[in-house]
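Enquirer: sequence and predicted structure are below.
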Amino acid sequence: MVTVVSCPTCSAKVEWKPENKYRPFCSERCKQIDLGAWAEEKYAIPAAPPKDPHEEE
């Protein structure tokens, strides 16, 4: 049985198998759209601002 996932960009159904070189994306276009979003910093991992080591506690 083949695992089917949704493309992160367009939500199209994608079979997760070695022949699909763009997985988890459905196409090179969706892969490039996602890469562009990362490059434009549209995605971010939330984090607390670093503490200033020179600041007194």
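Expert: In hand now; what should we look at? Everything quoted here is computed from the prediction, not taken from an experiment. Residues are numbered from 1 along each chain as shown.

Enquirer: please make it C-alpha for all contacts and neighbour counts, starting now.
Expert: OK.

Enquirer: how about residue 28, nearest residue that isn't a chain neighbour?
Expert: Once flanking residues are discounted, residue 28 sits nearest to residue 22: 6.2 Å by CA to CA, 6 or more residues apart in numbering.

Enquirer: surely that neighbour touches residue 34?
Expert: No: distance between residue 22 and residue 34: 11.7 Å, which falls outside the contact criterion (CA atoms under 8 Å).

Enquirer: part of a strand, is the residue nearest to residue 28?
Expert: No: read with DSSP: H, G, I helix; E, B strand; the rest coil, residue 22 is coil and lies in no strand.

Enquirer: take a look at this one as well, against the first:
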Amino acid sequence: MKCPICGKPASERYRPFCSRRCADVDLARWLRGDYRIPGEPAPDNDRDA
């Protein structure tokens, strides 16, 4: 299995990543919102009040 961030072989300790660095890069992408599923915008409840 290859690391999804850099393509190096995955490490058992950090699976599916090769290192702590690549795991942290992936976490940062999640926290920034880089991984999103497209969909309809959430309704704005302030207008109903």
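Expert: Done, it's in. Every value quoted in this text rests on a predicted model; they were computed, and no experiment measured them.

Enquirer: just the TM-score for the two chains, thanks.
Expert: Here the superposed chains carry a TM-score of 0.71, computed using TM-score structural alignment, normalised by the length of structure 2; 44 aligned residues with a CA RMSD of 1.9 Å.

Enquirer: neighbours around the residue nearest to residue 28 of structure 1, how many?
Expert: For residue 22 of structure 1, the neighbour count with other CA atoms under 10 Å is 17.

Enquirer: next: residue 13 of structure 1.
Expert: So residue 13 of structure 1, with other CA under 10 Å, has 14 neighbours.

Enquirer: hang on, it packs against residue 26?
Expert: Yes: between residue 13 of structure 1 and residue 26 there is a contact at 7.5 Å, judged by CA under 8 Å.

Enquirer: between those two, which contacts overlap?
Expert: Contact with both residue 13 of structure 1 and residue 26 is made by residues residue 7, according to CA atoms under 8 Å, 6 or more residues apart in numbering.

Enquirer: now do the SS call for the residue most central in space within structure 2.
Expert: When CA atoms, centre = their mean is applied to structure 2, the residue found nearest the centroid is residue 30 (3.4 Å). Assigned with three-state DSSP, residue 30 of structure 2 falls in the helix class.
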